[in-house]
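>>> got a sequence here, can you model it:
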Amino acid sequence: MPSQRGSERRRQRGVLLAGVAVLLLALVLAAVLASALTRGKEEARPEPLRWQGRGTTRNLREIVLGRCYGYLAERRAELGDKDCLKIWESLKDAFIHKNPCSATTEDYRPLMELASHPISCNKSLFWSKTNDLVHLYTKSSHRFLTLEDTFLGYMLNGISWCGDPSAPGINYESCPKWSECESNPGSVFWKMASKMFAEAACGVVQVMLNGSIETGAFRSSSIFGSIEILNLNPDKVSEIHIWVMHNIGGPQSESCSGYSIKKLKNILEERNFKITCEDNYRPVQLLQCVHNPDHPDCSLCTNSTEAP
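I've put the predicted structure just below:
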């Protein structure tokens, strides 16, 4: 009898061990299968589209919200009723999960409506190829506003964004350059914002151009030449002052009497604008001389004015 009991126990133990082995084998197979399926899904996930421009700015949400709150608190307290979270959501909805070569003005219309605000007459300052100088001037004088000094322009100036049909819907690696496709998110946005900025201008309007560029101070293909001057309203704008600025030390490639400036004047005159042009507008030239006090060009900071 003891022998039979021992044999029964050994059989039970063997069955139990076999069951445990089968269970372990099943668990291992399940894990291997799950891993293979996961790898398959990862391999099937499409790569983000590749472009030549820089990708979406990292921490885009935090940057936009930070600029939004900062602008409302420090620059335009009267715009305090703007909802920064809604503004961010409207920007995100304009491009996330979308092909970045299929952006439309309708994508950005909600954003424009949320972020737009009136601009006082005699405050609008347009520019072309004078980015650093014009914004150095607006920051120091506080007399004028460029597009980048408005609420909308301030929030998005200098950053990049674009969507992608694949997850996570935002391409952080690359975005299309303006030359790669016309309807990319940045191009559509800035053209639309520039049009809105020009339409809002009233009173005396200022324009700062670069007279040290060999290709000419005015280019009809620029945002200013192709969008902004075409959307200035002659019934609202009383006069346009053109400032042709030269780099300290030159070159002085073009002045108010130059070919491209004459072309600009003809375009504006055909639209019945009153125009004046000034080489090296003195307040801006003095600002240039702050950074070049010993240069001969700054000894007198002379300027010249040409009648239209």
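>>> every contact and neighbour count from this point should use C-alpha atoms.
Fine.
>>> all helices of the chain, in order?
2-44, 60-74, 84-95, 105-115, 131-141, 151-156, 185-200, 223, 259-270, 282-290 (DSSP state H).
>>> buried ones in the fourth one?
In this case it means helix 105-115. For helix 105-115, the neighbour count (16 or more other C-alpha atoms under 10 Å) marks 107-108, 110-112, 115 as buried.
>>> Val32: which of those is nearest?
Lowest distance from Val32 to the buried residues of helix 105-115 (C-alpha to C-alpha) belongs to Asp107, with 45.1 Å.
>>> ok, that closest one touching Ile96?
No - using C-alpha atoms under 8 Å, Asp107 is not in contact with Ile96, being 10.5 Å away.
>>> now do the contacts for Pro161.
You called it Pro, but residue 161 is Trp. Listed by C-alpha atoms under 8 Å, 6 or more residues apart in numbering, the contact set of Trp161 reads 55-57, 60, 95, 170-172, 175, 185-186.
>>> want to put them side by side, so please do this one too:
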Amino acid sequence: MPLQHSSARTWQRTVLLVGIVVLLVSLVVAVILASVLTQGKQEISPKMLKWKDRGTTRNLQEVILGRCYSYVMARHPELGDKDCLKIWESLKHAFIYKNPCNITTEDYQPLMELASHPTPCNKSLFWSKTNDLVHRYTKSNHNFLTLEDTLLGYMADRVSWCGDPSFPGINYESCPKRSECESNPNSVFWKMASKMFAEAACGVVQVMLNGSIEAGAFRSSSIFGSIEISNLNPDKVSAVQIWLMHDIGGPQRPVQLLQCVNNPDHTDCRLCSSMETP
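Predicted coordinates:
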């Protein structure tokens, strides 16, 4: 009997050891298969979409946060309650990991609410095709504000961004032009910001247009022509004054001195040009 008992125990141990070995082999095989399948997925993972415009600005987070802090801490301390970290997170969530041709106004709504602030009456200055001139003017004359002089515009001026469904969710190589798709991150952002800037305007509104463009100073397809002018509130805006700017050499204008800084040798920039002797 003791011998039979010992044999039974030895058999049970043998079966248990075999079972453990089989289990360990199964686990090793499972790990190897999982590794192979994972590598295969990585190899066939989708690549970044390719577009025709420049990609997301490098160090975008640092740029946006730096500009936000500069604006609310140094330039406009009255807006010190703005939360720049929340503003950045709202901007990021508006486009990261999203197809850059499927951006909606709902994506940017939290950002618009966080970064908006009142615009003083009689200070709104709109523009079209006068980008460089109008901003040199507002830098020297603080009586007027363009969209780019607000917090939203100041943060986003001359930077770009777009997402991509694949990792890491941001495309630094290329972003879509407006001609490739209208609902791209930058176009939707500027349309919403422009609409909000126009709706906030009150009192006398100024508009700087380029009178030296062959196609005409006013273009219905421009942001001013298609969005801003139609969102001015007639109950809040008492008058619209249009400044028709010409290239140097044309009729005199309020910003001629600024233009002469870049063209000091032009005849119109000589202090006594009309009094020169023959």
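>>> let me see the TM-score of these two.
The TM-score (TM-score structural alignment, normalised by the length of the second structure) is 0.83; 245 aligned residues with a C-alpha RMSD of 2.1 Å.
>>> and the helices of the first structure: which comes nearest His241 of the first structure?
With C-alpha to C-alpha as the criterion, His241 of the first structure lies closest to helix 259-270 of the helices of the first structure, at 10.7 Å.
>>> tell me which strands and helices the closest one is in contact with?
Where contact means 3 or more C-alpha pairs under 8 Å, 6 or more residues apart in numbering; DSSP states H and E, helix 259-270 of the first structure is packed against strand 275-279.
>>> might you calculate how far the strand it packs on sits from the centre of the chain?
Averaged C-alpha coordinates place strand 275-279 of the first structure at 30 Å from its chain's average position (C-alpha atoms, centre = their mean, to the nearest Å).
>>> list the buried residues in that strand.
275-279.
>>> what range in the second structure does stretch 98-111 of the first structure sit on?
Mapping stretch 98-111 of the first structure onto the second structure (TM-score structural alignment) gives residues 98-111.
>>> need the contact partners of the matching stretch.
Contacts of stretch 98-111 of the second structure (C-alpha under 8 Å, 6+ apart): 87, 90-91, 93-95, 162-165, 169, 175-176, 181-185, 188-189, 192.
>>> if we use 10 Å, what do you get?
49, 51, 86-95, 112, 152, 161-166, 169-171, 175-178, 180-189, 191-193 (C-alpha atoms under 10 Å, 6 or more residues apart in numbering).
>>> quote the end-to-end distance of stretch 117-124 of the second structure.
This stretch, stretch 117-124 of the second structure, spans 13 Å end to end (C-alpha to C-alpha, to the nearest Å).
>>> report the buried residues of it.
119, 122-124.
>>> may I see these organised as JSON lines, with distance to Leu147 of the second structure added?
Below are those laid out as JSON lines (distance: C-alpha to C-alpha, whole Å):
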{"residue": "Thr119", "distance to Leu147 of the second structure": "10"}
{"residue": "Asn122", "distance to Leu147 of the second structure": "14"}
{"residue": "Lys123", "distance to Leu147 of the second structure": "11"}
{"residue": "Ser124", "distance to Leu147 of the second structure": "8"}
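>>> out of those, what pair is the most spread apart?
Thr119 and Asn122 (8.9 Å).
>>> which residues do those two both contact?
In contact with both Thr119 of the second structure and Asn122: 144-145, 201-202, using C-alpha under 10 Å, 6+ apart.
>>> in strands, which of the residues you listed fall?
Using DSSP state E, no member of those falls within strands.
>>> neighbour-wise, which of those residues leads?
When neighbours are taken as other C-alpha atoms under 10 Å, the top entry among these is Ala201 (25 neighbours).
>>> which residues touch that residue?
118-126, 228, 231-234, 236-237 are the contacts of Ala201 of the second structure under C-alpha under 10 Å, 6+ apart.
>>> ok, now Leu133 of the second structure?
127, 208, 210, 245, 255-256, 258-259.
>>> number of nearby residues for Ala18 of the first structure?
The burial count for Ala18 of the first structure: 12, using other C-alpha under 10 Å.
>>> do Leu60 of the first structure as well
Leu60 of the first structure, neighbours per other C-alpha under 10 Å, totals 16.
>>> no more questions from me, cheers.
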